[in-house]
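J.: Quick one: sequence and predicted model below, then my questions.
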Amino acid sequence: MTDMASANDAGPVRLVRNAPVAVIEIDNPPVNATSQAVRAGLLAAIREVDRDPQISAAVIACAGRTFVAGADIREFGQPPQEPHLPDVINAIEACSKPVVAAVHGTALGGGCEIALACHARVADPGAGFGLPEVKLGLVPGAGGTQRLPRLVGLEAALDLVTSGRTVKAAEALRLGLIDRLSSGDLRRDAMELARELIDQPLRRTGELNVDAMNAEAASEGGADVRRKARGAEAPGRAAELVLLSASLPLQDGMARERETFLELRASRQSAALRHAFFAEREVTRLPGLDSIEPRPVQKIGIVGAGTMGSGIAIAFADAGFDVKVVETGEQALAAGQARITEVYDKQVASGRITAAARDERLRTIGYAVGISSLSDRDLVIEAVFEDLDVKRVLFRDLDAILPPGTVLATNTSYLDINLIAAATSRPADVVGLHFFSPANVMKLLEIVRTDRTAPDVIATGLSLAKRLRKIPVVCRVCDGFVGNRILSRYRLQAEYLLEEGALPHEVDAALEAFGFPMGPFAVSDLAGLDIAWARRKRLAPTRDPRERYVDIADRLCEAGRFGRKTGAGWYRYTGGKRQVDPFVTELVEEASRRRGLTRRSVPAEEIQSRIRAAIVNEACKILDERIVERPLDVDVVMMHGYGYPAWRGGPLFEADTVGLGPILDTVQERAERDGPGWDPADGLVSRAASGATFYP
């Protein structure tokens, strides 16, 4: 076996001759991204395979932990350099000798397109395939929308390209995306398939026919994609390209694809989604923590088996931790255990996990009455009732039984964690780990540092987030931290709109049109109105008497309407379906009469601008108070915890994109109309006056 004698030996691609089948190996750590050097090396290797008479077939494989997992993010925003990936991929498909892809890890984006252009594909059983470009506001740019339908059909290709989801190897085999699963030795199996293809007619993906969908099905499919996209442009454009594959030759379809790719790459939406992509990674990098080692954590204790505690337990069990859940009594403990089991049973029924995986995860969760059984835990998280005195007593009792070095975490949504930590003799070990419901599903995790939290405890929180596959944002203590503090401000603005003339379903519809998955009143019903009611009652003694206060939500709670769990809140629920309720309409109109306001029709544009202004205003205050250090922290919280549309890049990125002028105009207009009922947020005004931006 000898290496190809060329300059490529020193680069990230090398050709290893092993007659009659050569191996083209890509070695570009950490994820074998398609950098310019990789593209050039791959093209040179394919040309060498084509002209060398001693080589009869080739296998494209990758070193390290994965196949090609996408583009080189260091080249994002840079002028493209030759050779372009479509040209490299076309050369692979046009090769006169069989080329087989040996895929392990993930073949994403350009990596998937490389595999599609090969004449056959063998995959490790744990491999994954995907075209996630829509998540960056793009479409595949190297033939993915045209070759994938030729292998798997239009319906499956529409799903994969417009969702950007990754499919595992077993599903890829069922769809026809790959030809074989490896039996253990991936390269050996790929080389064996390559030998079988020597002197056989080559199955070039681009030459395969695509069965067209009927016009009605195609129209419905495109409309469904656009509806699910909630304003994002790329999924709909990707659907159009996939459907074109049935009527256009490959090269014509690729030309349309490339044209669309370049158009979207220059769009605001793609810029916003690229910002979101990088922001999600940057939030984990905190100045001063680079050299800090996290504490070792494997044994987790969770106090409270309600909705939040159960979800947190599932999140840790899914990540392979040893979990123990405790409650105050047998009845509450049994209810929590049943709740956890029900979640896993539903996952089995839906096909998300196997029964064996469910049983294995359930075995990692233990249950006990009383906190004394937690004395061997590395981390204890409380998820009990949102009451400061209750939490302080609990932390005092935990402090007495836990060994030194155990991290004590609270899942509080609003309370002052400094006061909770002060109930212990070890405030440096106390941190907030604010999960979002359902905790086993939602990606966001607010890590709240107190005035005395130790740096290695913050590092531990970040390490846990990585293992849990959460997106962490580190913040300081204030009422509501980042997300709930902003939510409380824009929910107030939504309630002002009700008094002035809007109805709950109109506010929700306007914000869903803006791109939120749900409006604030539908979200309140889902979360439970009683939670926010308890907070309002707690804060009532300190409320500024000049503050405009809307009591509609209080009156709903007094009527026993706590949302979906009681069958009625801002809406009525019949068979789980949300319905506008005349009772609520009358309550809203009565509130206007008591305020002495003449109701008016409120356009959707005004609803959207006022809610957005409230979000940006409070975000500026949070930045001014250094609750977080960076605007991107706010953007990540709002996108991953509250459904702010990622294709807008988060509220502060969007404020830079559209300019602060329209938002400030709204602030000034409302301040003049309502006086102390509207907070003009001095931080925002001073930022705008100085000409500063959030992302200079």
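T.: Alright, I've got the coordinates.

J.: From now on I want contacts and neighbour counts done on CA atoms only, so please keep to that.
T.: Fine.

J.: could you point out which element follows the helix or strand that contains Ala107?
T.: If you go by DSSP states H and E, Ala107 is part of strand 106-108. Going down the chain from strand 106-108, the next helix or strand is helix 110-117, by DSSP H and E.

J.: If you count contacts, what does that following helix end up packed against?
T.: Helix 110-117 sits against helix 85-94, strand 99-103, helix 144-152, with contacts defined as 3 or more C-alpha pairs under 8 Å, 6 or more residues apart in numbering; DSSP states H and E.

J.: Next, count neighbours for the closest residue to Leu136 other than its chain neighbours.
T.: Distances taken as C-alpha to C-alpha, 6 or more residues apart in numbering put Leu273 closest to Leu136, at 4.9 Å, once the chain neighbours are dropped. If you count neighbours by other C-alpha atoms under 10 Å, Leu273 ends up with 23.

J.: Quick check, Leu273 in contact with Gly650.
T.: No. Counting by C-alpha atoms under 8 Å, Leu273 stays clear of Gly650, with 9.2 Å between them.

J.: packing partners for the strand holding Ala107?
T.: Contacts defined by 3+ C-alpha pairs under 8 Å, 6+ apart place strand 106-108 against strand 128-130.

J.: now the helices for the stretch 101-250 of the chain?
T.: Along the stretch 101-250 of the chain, the stretches classed as helices by DSSP state H, counting those that start in this stretch are 110-117, 144-152, 154-163, 169-175, 186-197, 215-229, 234-244, 250-265.

J.: Need the residues that contact the following helix or strand past the longest one.
T.: Looking back up the chat, that one is helix 250-265. Next in sequence after helix 250-265, counting helices and strands by DSSP H and E, comes helix 268-282. The contact list for helix 268-282 (C-alpha atoms under 8 Å, 6 or more residues apart in numbering) reads 135-138, 232-233, 264-265, 471, 632-633, 635-636, 646-650, 653-654, 657.

J.: try stretch 77-97
T.: Residues outside stretch 77-97 that contact it (C-alpha under 8 Å, 6+ apart): 34, 36, 39-40, 42-43, 46-47, 49-50, 56-58, 99, 110, 113-114, 117-119, 141-143, 198, 202, 204-206.

J.: put this beside the first:
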Amino acid sequence: MDIPHYQRHGAVAVLRLANPPVNGLSHALRVNIAAALDAVEADPETHALVLIGEGAYFCGGADIREFNTPNSSREPVTPDLIKRIAAFPKPVIAAIHGAALGGGLELALGCHYRVAQEGARLGLPEVKLGLLPGGGGTQRLPRLIGVAPALDMIVSGQPVDAHRALQLGLVDEVAGAALAEAAIAFATRNAGQSLAQRALPDTAALPADAGALFAAARSKAEKATRGQLAPRYCIDCVEASTRGTLEEGLRFERERFVELVNGTQSKALRHLFFAEREVAKVGQYTQGAMARPVSVVGVIGAGTMGTGIAMSFANAGFQVVIVEASKEALDRGLRTMRGNYEASVAKGKLQQAQMDARLAAIRGTTATEDLASADLVIEAVFEDMEVKRSVFERLDRIAKPGAILATNTSRLDINQIAAMTSRPQDVVGLHFFSPANVMKLLEVVRGEQTAPDVIATAMEIGHKAGKVAVLVGVCDGFVGNRMVSPYTREAHFLLEEGASPQQVDQALERFGMAMGPLRMGDLAGLDISWAARKRQAPTRPAHIRYCHIADRICEAGRLGQKTGAGFYRYEPGSRTPVPDPAVQDIIERCAADSGITRRAVSDEEIVERCMYALVNEAARILEEGIADRGSDIDVIYANGYGFPSWRGGPLFHADSVGLERVLGRIREFHEVHGELWKPAPLLERLVAEGRTLSSYRKTTS
């Protein structure tokens, strides 16, 4: 029988795992491993088997392209294959290079020995996809390296390198560049050894502080991953390894794995996993153009946003020139950046040498002319069109030919900004989210005349800066902030109708939002959205319902945390929101002025009204072509707006609830609350066609 990628080297057989790009454990690869085991078992001249990866990896784990498909359960299934390896009568050695992750590490755990190459990473990251290791990882790892380190690896999903793996007893040897040769030599030396000594104990050793260990793990998981099942199930499975036999633990693990893999949370996280890779595919806009070279980035403005942007690029290895109008403001910005880096060093997240290098890459100046050498200039000045006009008119005179001119505006018209220059093809929006050095999302806004190579450059530098860059079109608020408007609109209406600020926020936080909309407004500063509402006021139809609560709060000088009061009040030096009777008075006066009789509002109504307002607006955005894919919008909300990733984004959530049911509720809200709830035509069309919103994509001719 001809077995692909199988060779004999004397008495040692070598099977190369080959399933690009990461050698995922597809059905075809599992069949190939089983065939190699058959061949080795049947050949008395072959004394050992080495498994080694083809290409850059040993094995990246299960082939998630096969999840919830017939291939995922076709024989041999991964757990049974690993059991067979563990009980194999001849030594099986995993030769690990690149990475052994998830099912790849579980495959290696089933082997009798493990040899890892320098630089290899070994981990069980399934929890990040809403899963737990389903091939024995939660049972074999604690029995091999101990409960505490296994618990940390499994619940965090973080990998360890080859040398740490050797310290833990996870691998038996660390090899240099010639991994295959080292593994064959290792197999030859150990071929005659008794495999009984390699058997794992039937029950993992119970640590002396087991009760405290598991209690602390559960408390930490609840705080860090509120609402997610997978971390809790991971802890349960590791704990089970200390209470019963290996076989009992494997059954317990498998039951929990099947529940998770068929559940909505994991499907949501897998949706985002693929969606974040899909957002980079913008070929229809780049038309094959090459990105422009960028080594020097200019930033105008050394406030909160400007310093965060500067740090993002310095962290990524770019040279940064940051400009402020006054030396006092510039020095304040430079101190802020130094303080942020020092805090990271103090927490052990950054080495002193790294901090020094990043600060050295940032040059402050009060002379705009110093931007003449920049390949990319990003303005982060006040959100006012006249201020932007002044900045871009000056940049147009200063910036070198071919430099990209970017605006960090969160709402304003990119086309108007581009028209202020003689080179609109070089203008693009780069909408960072605050704090820019922390938040992953970057909305790349394409103007009507933005050149293909400028779009290609913006997407590339976003990736280099560690951002999830999503390409969007021009409208007021682009995608994220345009959707925030109806979301907060409904939150304000619900206040008028009878809810309190804390009820609205707590209902949405229990749903999974990182922060409720009213707390978020206080954090961001209520004056930002107030300015937008005042700008939009002249075009607002008089017959459309409008809530004055937020305006009245701002008019009272309550602009959020920065003034110590907004929808809540804040004690000096504290960010903890405290309910304020003064706000309740404003709410009740506004309700009376609008002729609204307040009533009891349920948490369910709060969640539905806020969530479905997002969904309805998203459908309009897709129909207008502001976003090309429903999954792009889910990526934006999961990465920039605190939407719970385990719900997959607002559109995946709507699909999970049932799009027909969501449309039915929107129609009910339309009847009760009027024109603002008119169903989006695309939403009605998708329901009629039996299609989903999160998988929608704009067709191109």
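T.: Noted; the coordinates are in hand. What you see is a predicted model; the values in this text were computed from it and never measured.

J.: Any idea what the TM-score is?
T.: Superposed pair, TM-score by TM-score structural alignment, normalised by the length of the first structure: 0.90. Supporting alignment: 686 aligned residues with a C-alpha RMSD of 2.9 Å.

J.: Same list (the helices of the stretch 101-250 of the first structure) but as a markdown table, adding distance to Thr450 of the first structure.
T.: Output for the helices of the stretch 101-250 of the first structure, formatted as a markdown table (distance: least, C-alpha to C-alpha, whole Å):
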| stretch | distance to Thr450 of the first structure |
| --- | --- |
| helix 110-117 | 44 |
| helix 144-152 | 48 |
| helix 154-163 | 40 |
| helix 169-175 | 45 |
| helix 186-197 | 50 |
| helix 215-229 | 39 |
| helix 234-244 | 41 |
| helix 250-265 | 42 |
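
J.: Please identify the residue in the second structure that aligns with Asn411 of the first structure.
T.: The alignment partner of Asn411 of the first structure in the second structure, by TM-score structural alignment, is Asn408.

J.: Mind jotting down where the helices sit in the stretch 551-700 of the second structure?
T.: Read by DSSP H, counting those that start in this stretch, the stretch 551-700 of the second structure holds these helices, from start to end of the chain: 581-593, 603-624, 630-640, 650-657, 659-673, 681-689.

J.: Pick the most deeply packed of the ones you listed.
T.: For the helices of the stretch 551-700 of the second structure, ranked by mean neighbour count under the definition mean count of other C-alpha atoms under 10 Å, the leader is helix 630-640 at a mean of 25.

J.: which residues in the first structure does it align to?
T.: By TM-score structural alignment, helix 630-640 of the second structure lines up with residues 631-641 in the first structure.

J.: picking that back up, out of the helices and strands packed on helix 110-117 of the first structure, which is the most enclosed?
T.: strand 99-103 (a mean of 31).

J.: That strand vs the second structure, mean deviation?
T.: On superposition with the second structure, the mean distance recorded for strand 99-103 of the first structure (mean C-alpha distance after the TM-score superposition for the first structure) is 3.8 Å.

J.: one step back: name the residues that touch the strand holding Ala107 of the first structure?
T.: 66-70, 115, 127-132, 166.

J.: does Val321 of the second structure count as helix, strand or coil?
T.: Here Val321 of the second structure is recorded as strand under DSSP: H, G, I helix; E, B strand; the rest coil.

J.: can you map out the strands along the stretch 251-400 of the second structure?
T.: Counting by DSSP state E, counting those that start in this stretch, the stretch 251-400 of the second structure has strands at residues 296-300, 319-323, 362-365, 376-379.

J.: how about CSV for these, with mean neighbour count added?
T.: Formatted as CSV, the strands of the stretch 251-400 of the second structure follow (neighbours: other C-alpha atoms under 10 Å):
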stretch, mean neighbour count
strand 296-300, 25
strand 319-323, 25
strand 362-365, 19
strand 376-379, 26
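
J.: and of those, who's closest to Leu170 of the second structure?
T.: Comparing the strands of the stretch 251-400 of the second structure by their distance to Leu170 of the second structure (C-alpha to C-alpha), the top pick is strand 319-323, with 40.9 Å.

J.: Which residue numbers in the first structure does the closest one align to?
T.: Alignment of strand 319-323 of the second structure against the first structure: residues 322-326, by TM-score structural alignment.

J.: Mind reading off the mean deviation between that stretch and the second structure?
T.: Per aligned residue, stretch 322-326 of the first structure averages 2.0 Å (mean C-alpha distance after the TM-score superposition for the first structure).

J.: Give me the contact list for that stretch.
T.: Contacts for stretch 322-326 of the first structure (C-alpha under 8 Å, 6+ apart): 298-305, 309, 313, 316-317, 333, 364-371, 374.

J.: rerun that using 10 Å as the cut-off
T.: For stretch 322-326 of the first structure, contacts defined as C-alpha atoms under 10 Å, 6 or more residues apart in numbering pick out 297-305, 309-310, 312-317, 332-333, 336-337, 361-374, 377, 379-382.

J.: and the closest residue to Val12 of the second structure other than its chain neighbours, what does it touch?
T.: Leaving aside its sequence neighbours, Val12 of the second structure sits nearest to Ala48 (C-alpha to C-alpha, 6+ apart; 5.0 Å). By C-alpha under 10 Å, 6+ apart, the residues touching Ala48 of the second structure are 8, 11-14, 37, 40-41, 89-93, 184, 187-188, 190-192.
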